[in-house]
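Trainee: prediction below, plus the sequence it came from.
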Amino acid sequence: MNEILQGMIAAGHLIVTFDSDLIEISLRSLRVTLSAVALASLIGIPLGAWLAVKRFRHRRAAIALLNALMGLPPVAVGLIVYLLLSRAGPFGVLGLLFTPTAMIIAQVIIVTPLIASIAHQAMRELWAEYHDLLISLNATRWQRIGAIVRDGRRTLLTAALAGFGRGIGEVGAIMIVGGNIDHATRVLTTAIALETGKGDFALALGLGFVLIGLAIAVNWLIHSLSRTEAGSQW
């Protein structure tokens, strides 16, 4: 209990004093995760909608594979990305290893199946509802996808939030491909792991409270925007 109290005091002190390291680490965490979620949404949402609309031979197998990929072990993803970006790997010449870009790539791989799966479930229900209407209007496949995506945008926002929640708390893959380099690739989760290893539990708890606060703040902001959008439709 004493350590938790010390962690809360440490978190309050870091926030009130606008600690430069904390601000830097927090902004980097948000930049990496929001960039990854944006890219994952650009990939996952159209993919989920396409699977809901398109009928092909191995569609069930593709959906099953997509659902299975939601359980990808982050450490395994980090290892694969590390091997691809290392000097001996096919993309080593780009020099991306131990950079925020490598961290974003790892998070995109982890988050995309989750967003795509949630998007597919939402779009499948909308497609069942609008199927006859869109077919009667002779809409093209991409017009159908666009229509159901626009109508289901609030559910898709929830999918993006789920992706953000998984991304902001990721540590295994980020540690492997980012290296936890101070003032370069250190984010909140890797900083917490570092301070815990050093035995500084008060600071680790403080950083943890800040991480939770950031996750809640971003979710609250997006939820408020979605409610505002919903209210403006009436």
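Mentor: Received the coordinates, thanks. Numbering: from 1, shown residues only.
Trainee: from now on I want contacts and neighbour counts done on CA atoms only, so please keep to that.
Mentor: Noted.
Trainee: distance from the centroid: which residue in the chain tops it?
Mentor: In the chain, the residue that sits farthest from the middle, by C-alpha atoms, centre = their mean, is Ser136; the gap is 37.3 Å.
Trainee: how much space separates that one from Trp50?
Mentor: 19 Å (C-alpha to C-alpha, to the nearest Å).
Trainee: can you pull out the helices in this structure?
Mentor: In the chain, the helices defined using DSSP state H lie at 2-16, 20-53, 59-69, 74-85, 100-136, 141-151, 153-168, 172-178, 188-198, 201-232.
Trainee: tell me which of the ones you listed sits nearest to Val93.
Mentor: helix 74-85 (8.0 Å; C-alpha to C-alpha).
Trainee: which strands or helices does that closest one pack on?
Mentor: Using 3 or more C-alpha pairs under 8 Å, 6 or more residues apart in numbering; DSSP states H and E, the elements in contact with helix 74-85 are helix 100-136, helix 172-178.
Trainee: who wins for proximity to Ile63 among the ones you listed?
Mentor: The nearest among the helices and strands packed on helix 74-85, by C-alpha to C-alpha, is helix 100-136 at 7.9 Å.
Trainee: tell me the angle of the closest one relative to helix 20-53?
Mentor: Orientation check (axes from the mean of the first three to the mean of the last three C-alpha atoms, to 10 degrees): helix 100-136 against helix 20-53 gives 30 degrees.
Trainee: which elements pack onto helix 100-136?
Mentor: Judged by 3+ C-alpha pairs under 8 Å, 6+ apart, the packing partners of helix 100-136 are helix 20-53, helix 59-69, helix 74-85, helix 141-151, helix 153-168, helix 172-178.
Trainee: from the chain's centroid, how far away is the shortest one?
Mentor: Meaning helix 172-178. Its chain's C-alpha centre lies 15 Å from the corresponding centre of helix 172-178 when counted by C-alpha atoms, centre = their mean, to the nearest Å.
Trainee: same check, this time on stretch 96-110
Mentor: How far stretch 96-110 lies from its chain's middle: 12 Å, per C-alpha atoms, centre = their mean.
Trainee: residues in contact with that stretch?
Mentor: For stretch 96-110, the surrounding residues in contact (C-alpha atoms under 8 Å, 6 or more residues apart in numbering) are 32-33, 35-37, 39-40, 70, 72, 74, 77-78, 81-82, 85-86, 167, 170, 173-174, 177-179, 181, 184-185.
Trainee: this is the other structure I want to compare:
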Amino acid sequence: MDTEILAIILLSLRVSLTATLISLLVGLPLGTALALSRFRGQTMLLSLINTGMGLPPVVVGLVVAMLLWRSGPLGTLNLIYTPTAIIIAQTLIALPVVVGLTASALQQVDERLRWQLAGLGASTWQQVLTLWLEARLPLLAALMAGFGAVISEVGASMMVGGNIKGQTRVLTTAIVLETSRGAFDRALVLGGLLVGLTFLVNWGLTVIQQRGRR
């Protein structure tokens, strides 16, 4: 556990947790709106979101890199090869997961609950909060799925971050680098740390989930 590895771990947690939080703040309302509303083209939109759940991260990385490249539309922001670029890419990866699973979770809640809440005079926000509470277990599962999708991806982080030592190198890109060098012992250590960090975060969320169940 040298200084370089510690910096890689902290950066991995920072970008992945930030991307997961942003995807939750954006995806939870979007998924709720999709689940509770009825409009033309809804099935097509849900199909696109479900397709996005399986979108290869390297494709997301390519799109973000083209946007942030110096000659791209957002090139003047100078975000390419920065942690912010990785956060943007990872947010786009996690967002369809959170939106899709949120919509699916709320659609499974008995529709009569909404009718009852409306009959009791509950406001729209009161209805939404009650439905979130009712579907809290699958919503936490959606959060865990979103985090798992970004903490383990490598293609997008490599393309928009550049795997720069001390700046944008995260655990997944460091594993690829050490493997390409033939340093399998160091790559295995990094892999073990990645699995351990993923377990700790998901263990904490699972504890919250199971307490909510009880």
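Mentor: Cool, the structure landed. Just so we're clear, the structure is a prediction, and the values are computed from it rather than from any experiment.
Trainee: quick check: TM-score for this pair?
Mentor: Scored against TM-score structural alignment, normalised by the length of the second structure, the superposed chains reach a TM-score of 0.94; 214 aligned residues with a C-alpha RMSD of 1.5 Å.
Trainee: now the counterpart of Gly206 of the first structure in the second structure: how far from Ala174 of the second structure?
Mentor: Using TM-score structural alignment, the equivalent of Gly206 of the first structure in the second structure is Val189. Separation of Val189 of the second structure from Ala174 of the second structure (C-alpha to C-alpha): 11 Å.
Trainee: if you count surrounding residues, which of those two has more?
Mentor: Ala174 (23 against 14; other C-alpha atoms under 10 Å).
Trainee: quick one: map that one onto the first structure.
Mentor: For Ala174 of the second structure, the aligned position in the first structure is Ala191, judged by TM-score structural alignment.
Trainee: its match contacts Ile181, doesn't it?
Mentor: No - the pair Ala191 of the first structure and Ile181 fails to qualify as a contact (C-alpha atoms under 8 Å) at a distance of 9.7 Å.
Trainee: show me what contacts the residue nearest the centre of the second structure?
Mentor: Centroid check for the second structure by C-alpha atoms, centre = their mean gives Ala94 as the closest residue, at 2.9 Å. Shown in contact with Ala94 of the second structure (C-alpha under 8 Å, 6+ apart): 19-20, 23, 53, 146-147, 149-150.
Trainee: so which of these comes closest to Gly75 of the second structure?
Mentor: Closest to Gly75 of the second structure, out of all of the contacts of Ala94 of the second structure and judged by C-alpha to C-alpha, is Ala19, at 20.9 Å.
Trainee: and that closest one, how far from Ala156 of the second structure?
Mentor: 13 Å.
Trainee: ok, Leu200 of the second structure next?
Mentor: For Leu200 of the second structure, the distance to Ala156 of the second structure - C-alpha to C-alpha - is 24 Å.
Trainee: looking at the two, which one has more neighbours?
Mentor: Between Leu200 of the second structure and Ala156, counting by other C-alpha under 10 Å, Ala156 is the more crowded of the two (28 against 11).
Trainee: translate that one into the numbering of the first structure.
Mentor: Aligned partner of Ala156 of the second structure by TM-score structural alignment: Ala173.
Trainee: nearest residue to its match other than its sequence neighbours?
Mentor: In space, and not counting its chain neighbours, Ala173 of the first structure is closest to Gly78: 3.9 Å by C-alpha to C-alpha, 6 or more residues apart in numbering.
Trainee: and the one you found, what pairs with it in the second structure?
Mentor: Aligned by TM-score structural alignment, Gly78 of the first structure pairs with Gly61 of the second structure.
Trainee: got the contact list for that match?
Mentor: 89, 155-157, 159-160.
Trainee: hmm, which of those residues are common to the first structure?
Mentor: Listed in the original numbering, the contacts of Gly61 of the second structure still in contact in the first structure are 89, 155-157, 159-160 (both residues aligned by TM-score structural alignment, their matches' C-alpha atoms under 8 Å).
Trainee: mind giving me the PyMOL command for buried ones among the residues you listed?
Mentor: Those of those that count as buried under 16 or more other C-alpha atoms under 10 Å are selected in PyMOL with:
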select buried, resi 89+155+156+157+159+160
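Trainee: what is the nearest of the kept ones among the contacts of Gly61 of the second structure to Gly100 of the second structure?
Mentor: Ala89 (17.9 Å).
Trainee: where does the closest one sit relative to Val98 of the second structure, distance-wise?
Mentor: In terms of C-alpha to C-alpha, Ala89 of the second structure sits 15 Å off from Val98 of the second structure.
Trainee: what lines up with Asp2 of the second structure in the first structure?
Mentor: Using TM-score structural alignment, the partner of Asp2 of the second structure in the first structure is Asp19.
Trainee: okay, now whatever residue of the first structure lines up with Gly100 of the second structure: neighbour count?
Mentor: Superposed on the first structure with TM-score structural alignment, Gly100 of the second structure falls opposite Ser117. Ser117 of the first structure: 25 surrounding residues under other C-alpha under 10 Å.
Trainee: now swap in Leu83 of the first structure and tell me
Mentor: By other C-alpha under 10 Å, neighbour count at Leu83 of the first structure equals 17.
Trainee: that one and Ala106 of the first structure, how far apart?
Mentor: 12 Å.
Trainee: for Ala38 of the first structure, same thing?
Mentor: For Ala38 of the first structure, the distance to Ala106 of the first structure - C-alpha to C-alpha - is 13 Å.
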